[in-house]
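Engineer: Only the shape, not the letters, is given here:
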């Protein structure tokens, strides 16, 4: 396997990682920002208040995007297996 092929596989892997993890990270960011804004507006500075909404939202996002994540990871594995079968 040449250096160029290794870089191609690594770039594809990073792109798949970003596609799979992106929706959950964006939801966690938006929920965290909304709860922080609510805490600032109401002056309730309870640090544990942010965790429950964020966990529920990320879990719901995980359930909704599970088929997309499975397809993206299966496609990546298929491309890797095709490279292995082709000999590099």
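Structural biologist: Yes, it's here. Just so it is clear, the model here is predicted, and its values are computed rather than measured.
Engineer: From now on I want contacts and neighbour counts done on CA atoms only, so please keep to that.
Structural biologist: Fine.
Engineer: what sits against residue 83?
Structural biologist: Going by C-alpha atoms under 8 Å, 6 or more residues apart in numbering, residue 83 touches no other residue.
Engineer: What distance do you get for it to residue 77?
Structural biologist: Going from residue 83 to residue 77 by C-alpha to C-alpha, to the nearest Å gives 10 Å.
Engineer: Can you tell me the element the residue nearest the centre of the chain falls in?
Structural biologist: When C-alpha atoms, centre = their mean is applied to the chain, the residue found nearest the centroid is residue 21 (0.6 Å). Assigned by DSSP states H and E, residue 21 belongs to helix 3-42.
Engineer: Structure two is appended below for comparative analysis:
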């Protein structure tokens, strides 16, 4: 049982979490930036104008990216299951 194996598993897990979170957050950030620029240009200070488009884009990103994210999670889980003999021995 080498500690490098566990460090590698944690590194892969954190990388996967960062990728999956950024897949849903980045589109929301882009839409939020565009709406903020629009609000600054037109002097509209309505909070729902900022919230609703970001919510819709985040839900859409989760809907369309969930299959890809689930495939990534399943692949990671399979690789962890395949590493069990290396960890035990």
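Structural biologist: Received, thanks. As the structure is a computational prediction, the values presented were derived from the model and not from experiment.
Engineer: which ones are touching residue 32 of the first structure?
Structural biologist: Taking C-alpha under 8 Å, 6+ apart as the test, what residue 32 of the first structure contacts is 50, 54.
Engineer: Mind telling me what it corresponds to in the second structure?
Structural biologist: Superposed on the second structure with TM-score structural alignment, residue 32 of the first structure falls opposite residue 32.
Engineer: Moving along the chain from the helix holding residue 21 of the first structure, name the first helix or strand you hit.
Structural biologist: Next helix or strand after helix 3-42 of the first structure toward the C-terminus (DSSP H and E): helix 51-86.
Engineer: The helix holding residue 21 of the first structure against the second structure, how far on average?
Structural biologist: Plainly put, helix 3-42 of the first structure ends up 0.9 Å away from its match in the second structure on average once the two are laid over each other (mean C-alpha distance after the TM-score superposition for the first structure).
Engineer: Next, the buried residues of that helix.
Structural biologist: 9, 13, 16, 20, 23-24, 27-28, 31-32, 35-36, 39 (16 or more other C-alpha atoms under 10 Å).
Engineer: what's the answer for stretch 45-53 of the first structure, then?
Structural biologist: residue 50.
Engineer: The second structure: matching residues for that one?
Structural biologist: So stretch 45-53 of the first structure sits over residues 45-53 in the second structure, by TM-score structural alignment.
Engineer: Could you verify my assumption that residue 62 of the second structure touches residue 26?
Structural biologist: No: using C-alpha atoms under 8 Å, residue 62 of the second structure is not in contact with residue 26, being 11.5 Å away.
Engineer: any idea how far residue 32 of the second structure lies from residue 63 of the second structure?
Structural biologist: 19 Å.
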